[in-house]
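Chemist: following is a predicted model, sequence given first.
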Amino acid sequence: MRSICVYCGSRMGNSEIHADAARALAQEMVNDNIALVYGGAHVGLMGILADEVLRLGGEVTGVIPKDLLEKEVGHDGLTRLYIVKDMHERKAMMAELADGFITLSGGMGTLDELFETFTWSMLGVHEKPIGILNIDGFYDNLIGLIDHLVDQGFVDTRYADMLFTAADPKTLVTKLRDASAPEEIESKASARFLI
C-alpha cells in the first residue's frame, strides 16, 4: 500500500482527542511509508493531518475544488495540490490516487465521502480497502446503523464486512494494508453481487 486517502473534518470538533487521532494516524502512515491523499485544506482536522505528515517527512497530495480553495483555505505547503472543478471531480481524483481509504472524525462532507466510496466498492468500481477510525466511540452509532441495515435486509453482510473499523490508527492501518493483499481483494471481489 503506497497511499491512503483520508476523509476528515474541515473543523476541529469539540475535543482534542480528534486532533490527537489525526496526528497519530499521520505517524502510522509515515512509519509505514504510506503517502497521504486528502481534500487539500489547511483548516480543521484536514490541516492537522497534512501538517503532521509533512512535519514527519511524509508525502501529501491534496485535491480541492476551485470554489473551496479560499473557503477551506487551500494548503500551500503540500507535496502537490490539484485544483479541480467540483466535489465530484475531487472525490473521483482522490479515489484514483489512493490505494485505500480511512475516515477520521468529521461532519456531513466526511460522511458523504465515506458512503460514496463504500457504495463504489459495493458496485465494483474499485477494490480498495475502506476503514473507519472509531476514536473514543465517535462512530459507534454509525457502525450500529450499518449493522441495523444488515439486520433489516438492506445491506448484505458481505458488504458490511468490507468496511474495516478500529479504535486506534496502528490497528486500522494494519487491517487496510493486510486487506490490500491480492488474494484478499480477489476473495472480496468474487463475493460481490447486485445491491
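Modeler: Sure, I can see it.

Chemist: make it CA atoms for all contacts and neighbour counts henceforth
Modeler: Fine.

Chemist: measure the closest residue in space to V43 that isn't next to it in sequence to P65 for me?
Modeler: Spatial nearest neighbour of V43, excluding adjacent residues (C-alpha to C-alpha, 6 or more residues apart in numbering): S10 at 5.6 Å. With distances taken as C-alpha to C-alpha, to the nearest Å, S10 is found 14 Å from P65.

Chemist: ok, D151 next?
Modeler: From D151 to P65 the distance is 38 Å (C-alpha to C-alpha).

Chemist: neighbour-wise, which of those two wins?
Modeler: Higher neighbour count among D151 and P65: P65, with 21 against 12, using other C-alpha atoms under 10 Å.

Chemist: now that one: how far from V6?
Modeler: Shown here: P65 relative to V6, a distance of 16 Å by C-alpha to C-alpha.

Chemist: and what of L172?
Modeler: Distance, L172 to V6, by C-alpha to C-alpha: 12 Å.

Chemist: compare neighbour counts for those two and give me the winner.
Modeler: Taking neighbours as other C-alpha under 10 Å, L172 and V6 compare with V6 leading, 27 against 22.

Chemist: which secondary structure element contains that one?
Modeler: Counting by DSSP states H and E, the element that carries V6 is strand 3-7.

Chemist: counting by contacts, list what that strand packs against.
Modeler: If you count contacts as 3 or more C-alpha pairs under 8 Å, 6 or more residues apart in numbering; DSSP states H and E, strand 3-7 packs onto strand 35-38, helix 87-97, strand 101-103, helix 108-123.

Chemist: which residues are contacting that strand?
Modeler: 34-39, 94-95, 97-104, 106, 110, 113-114 (C-alpha atoms under 8 Å, 6 or more residues apart in numbering).

Chemist: would you mind finding the most buried of the helices and strands packed on strand 3-7?
Modeler: strand 35-38 (a mean of 26; mean count of other C-alpha atoms under 10 Å).

Chemist: in addition, the following structure is provided for comparison:
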Amino acid sequence: MTDERFAVCVYCSSSKGIDPAIVDLAAEVGTALARERMIVVSGGGGVSCMGALVRAARAAGGRTEGIITEFLVDLEVADRESDELVVTSSMRERKAEMDRRSDAFVILPGGLGTLEELFEIWTTRGLGEHNRPLYVVDPQGIFDPLFAALQGLCERGLIKPEAFSALQVVRDVPTLIELLRSARA
C-alpha cells in the first residue's frame, strides 16, 4: 500500500427517499475506499447516498473532500464534517474542482445529476482530455437498459468503441477495489 495521494471521485445521489440498498452501497464504497487509504472526493452533500458515502469513509478512518456550490450548501445540507469542504460559485466550477482533485471516478446509481456527471467525465475521457479510470458500480443492474441503448449507438458508429470501452461496469465493491488498486499501482 502506498502513502501517495490517490483520490477517487464518487458521483452519487443526494435525493431523499430512494432505495435503501443504493444508500447502503454508497456506505459500502466509502468504507472500502477508506480501508484502502484512498481519499473520497464527493459533491459535498451530507444527505442520502452522498452523506452515507462520506460518513462511512470517515468512520473507517478515511479522508473526505467535498466540493459543493453556494446554492447547494443549504439545499443539500452540506457535509460540514468533511476534512475539506470547498464551496464554489457554480456547478461548472464544482465539477472542474472535483475533476482536478481525482485520480479515478466511480459512479453509483443515481438520477439526472449523477448521469450528467457520468456523461461529462466519460465524454472528456473519450476526447482524450484525461486517461483516468471510470467505473460504474451497479449491483442491481439499474443502468443496464441505458448501457444497452448506448451499446446500440456504438454498434451504429455513433460512439467510438474505444470510448465506449473506457467505462467499466462492475457488480460489486470488491471488484471495484481490485480495479482501483490496479489503477493506483
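Modeler: Alright, I've got the coordinates. Note that the coordinates shown come from a computational prediction; the quantities given were computed from them, not determined experimentally.

Chemist: drop the TM-score for these two in here.
Modeler: Once superposed, chain against chain, the TM-score is 0.93 (TM-score structural alignment, normalised by the length of structure 2); 181 aligned residues with a C-alpha RMSD of 1.4 Å.

Chemist: about what we covered before: now the strand holding V6 of structure 1 on structure 2. Mean distance?
Modeler: Once the two are superposed, strand 3-7 of structure 1 sits an average of 0.4 Å from its aligned residues in structure 2 (mean C-alpha distance after the TM-score superposition for structure 1).

Chemist: which residues in structure 2 does that strand align to?
Modeler: Mapped onto structure 2 using TM-score structural alignment, strand 3-7 of structure 1 covers residues 7-11.

Chemist: what's the answer for stretch 67-79 of structure 1, then?
Modeler: So stretch 67-79 of structure 1 sits over residues 71-83 in structure 2, by TM-score structural alignment.

Chemist: how about the strands in structure 1?
Modeler: Here structure 1 has its strands, by DSSP state E, at 3-7, 35-38, 60-65, 80-84, 101-103, 130-133, 163-166.

Chemist: same for the shortest one, what does it pack against?
Modeler: Other helices and strands packing on strand 101-103 of structure 1, by 3+ C-alpha pairs under 8 Å, 6+ apart, are strand 3-7, strand 130-133.

Chemist: one more: the second one?
Modeler: In terms of contacts (3+ C-alpha pairs under 8 Å, 6+ apart), strand 35-38 of structure 1 is packed against strand 3-7, helix 44-55, strand 60-65, helix 87-97.

Chemist: ok, residues contacting stretch 151-158 of structure 2?
Modeler: Here stretch 151-158 of structure 2 has contacts from I159, K160, P161, F164, using C-alpha under 8 Å, 6+ apart.

Chemist: now stretch 146-160 of structure 2: buried residues?
Modeler: Neighbour counts using 16 or more other C-alpha atoms under 10 Å place Q151, C154 of stretch 146-160 of structure 2 among the buried residues.

Chemist: what range in structure 1 matches that stretch?
Modeler: Going by TM-score structural alignment, stretch 146-160 of structure 2 lines up with residues 142-156 of structure 1.

Chemist: mind checking which of the helices and strands packed on strand 3-7 of structure 1 is nearest I135 of structure 1?
Modeler: Closest approach to I135 of structure 1 among these (C-alpha to C-alpha): strand 101-103, 10.6 Å.

Chemist: which part of structure 2 lines up with that closest one?
Modeler: Taking TM-score structural alignment, strand 101-103 of structure 1 hits residues 105-107 over in structure 2.

Chemist: how close does the matching stretch sit to structure 1?
Modeler: By mean C-alpha distance after the TM-score superposition for structure 1, the fitted stretch 105-107 of structure 2 averages 0.3 Å away from its aligned residues in structure 1.

Chemist: what about that stretch, distance to the chain center?
Modeler: 3 Å (C-alpha atoms, centre = their mean, to the nearest Å).

Chemist: ok, residues contacting that stretch?
Modeler: 8-12, 114, 118, 132-137.

Chemist: stretch 91-98 of structure 2 too?
Modeler: So stretch 91-98 of structure 2 is contacted by C9, V41, S42, G43, I67, I68, T69, V87, T88, E117 (C-alpha under 8 Å, 6+ apart).

Chemist: mean per-residue distance, that stretch versus structure 1.
Modeler: Mean deviation for stretch 91-98 of structure 2: 0.5 Å (mean C-alpha distance after the TM-score superposition for structure 1).

Chemist: quick one: the residue lying farthest from the centre of structure 2 from L150 of structure 2, how far?
Modeler: Taking C-alpha atoms, centre = their mean, the residue of structure 2 most remote from its mean C-alpha position is R156, at 28.5 Å. According to C-alpha to C-alpha, R156 of structure 2 and L150 of structure 2 sit 10 Å apart.

Chemist: same thing with V137 of structure 2?
Modeler: 17 Å.

Chemist: nearest to S182 of structure 2, of the contacts of stretch 91-98 of structure 2?
Modeler: C9 (16.4 Å).

Chemist: how close does R55 of structure 1 get to R23 of structure 1?
Modeler: Look at R55 of structure 1 and R23 of structure 1: by C-alpha to C-alpha, they are 10 Å apart.
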